[in-house]
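No sequence on hand, only this structure:
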């Protein structure tokens, strides 16, 4: 009689084990289906934030490395990325010798006359107030800049070199530019720089 009582318990245990295994298998299939479906429906593409400087020296477009000359003009920044950005330009100046080697002669940034929609952030930093769409450019930064010639403390001729660097930050959400650059953005435009 003891054997007959054990059989129903073994059958119940077997049935319970089979039921649990079936539930685990169904749950695994459901999770796998959801993951596969989630991958197929993901349309998210991360934004690309990049930019470039365009400028002329003595009326000729500068490409690649620095060009020598006495007048820098038509300085703009282009949004080369995939999302709308705010752009800023950073100017730096130094003195170079006839071979282009930096001399160490003390230098100062030239005074420039900004054009419309540009804000002076101080220390050679200039902000374009409007957001710039992908593959679009800012307006020209300033009036042409005269690059000077001078004499170093050793008596050698030196030439002022002005380098322009562009920086970009995503325009939306507005707090991106506010947090990254410390600017004030109101109604989709930079209204103040700190």
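Everything's here; your move. In this text the structure is predicted, and so the values were computed from the model without any measurement.

Could you use CA atoms for every contact and neighbour count after this?
Noted.

To which secondary structure element is residue 9 assigned?
helix 2-41 (DSSP states H and E).

Show me what that helix is packed up against.
Applying 3 or more Cα pairs under 8 Å, 6 or more residues apart in numbering; DSSP states H and E, we find helix 2-41 packed against no helix or strand.

and the next element down the chain from that helix?
Following helix 2-41 in sequence, per DSSP H and E, is strand 51-57.

Contacts for the following helix or strand past that next one next, please.
Of the helices and strands lying after strand 51-57 in sequence (DSSP H and E), the nearest is strand 60-61. Here strand 60-61 makes contact (Cα atoms under 8 Å, 6 or more residues apart in numbering) with 54-55.

pretty sure residue 170 is in contact with residue 88, am I right?
No: if you go by Cα atoms under 8 Å, residue 170 and residue 88 don't touch, sitting 11.9 Å apart.

If you count contacts, what does the longest strand belonging to the chain end up packed against?
The single longest strand within the chain, with elements called by DSSP state E, is strand 157-170. Packed against strand 157-170, as judged by 3+ Cα pairs under 8 Å, 6+ apart, are the following elements: strand 51-57, strand 85-96, strand 149-151, helix 174-181.

try it against this one:
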């Protein structure tokens, strides 16, 4: 397998994994809301892509334990919702905050490494870095323990941040697919 094909396959997995992480489609089953695009599947795709890109980006291999942790937690929560209707980690505030911080770091570093891959292959990655920074800032702001629901101004700000965060996520997805298309499949 040539480098372009391997990189393209890895970027395809990362892009589709990111789709699964960004989009939530819930289906009601027996009074339970189940995500039909589970996050654990996204982490599984990204984990397999990390193995493919390991020789190209050595720092990316450092994300494997974080990807495994986030994937296992997402799978446990998905199964808990399927069986009981509630996430398991949602019951433990400090664990939920810790996992949110790990998730922010994981996405930030993944996009940093992909921007480096793009620049190593002479593709500009300024917009990916900007979106990476904006996404991290918005996620941190949304984690702040503010009275979001008690204050009308904060409620509007919260809604605005969610919309902006979703748009940034869509733009990141677009950039990931554009980056993937920058590595054409070569004839075997």
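Yep, it's here. Predicted, not measured: the structure shown is a model, and the values here were computed from it.

Got a TM-score for the pair?
Once superposed, the chains reach a TM-score of 0.21 (TM-score structural alignment, normalised by the length of structure 2), with 71 aligned residues with a Cα RMSD of 5.7 Å.

sorry, back to before: which of the helices and strands packed on strand 157-170 of structure 1 sits closest to residue 31 of structure 1?
With respect to residue 31 of structure 1, and counting by Cα to Cα, the nearest of those is helix 174-181 at 36.3 Å.

how about the closest one: buried residues?
174, 176-178 (16 or more other Cα atoms under 10 Å).

which one of the residues you listed sits closest to residue 24 of structure 1?
For the buried residues of helix 174-181 of structure 1, the nearest to residue 24 of structure 1 is residue 176 (45.4 Å; Cα to Cα).

Nearest spatial neighbour of the closest one, chain-adjacent residues omitted?
Among residues not flanking residue 176 of structure 1 along the chain, residue 170 sits closest, at 6.5 Å (Cα to Cα, 6 or more residues apart in numbering).

what do you get for residue 17 of structure 2?
residue 42 (3.7 Å).

gap between the one you found and residue 13 of structure 2?
The spacing between residue 42 of structure 2 and residue 13 of structure 2, counted by Cα to Cα, to the nearest Å, is 8 Å.

go on, residue 164 of structure 2?
Distance from residue 164 of structure 2 to residue 13 of structure 2, by Cα to Cα: 25 Å.

neighbour-wise, which of the two wins?
residue 13 (23 against 15; other Cα atoms under 10 Å).

my guess is that one contacts residue 52, does it?
No: Residue 13 of structure 2 is not in contact with residue 52 according to Cα under 8 Å; the separation is 9.9 Å.

for structure 2, what spans make up the strands?
Going by DSSP E, structure 2 shows strands at 26-29, 32-35.

other SSEs contacting the longest helix belonging to structure 2?
Assignment by DSSP state H gives helix 152-181 as the longest helix of structure 2. Under the contact criterion of 3+ Cα pairs under 8 Å, 6+ apart, helix 152-181 of structure 2 touches helix 3-22, helix 126-143.

So what angle separates the directions of it and helix 3-22?
Inter-element angle recorded for helix 152-181 of structure 2 and helix 3-22: 160 degrees (by axes from the mean of the first three to the mean of the last three Cα atoms, to 10 degrees).
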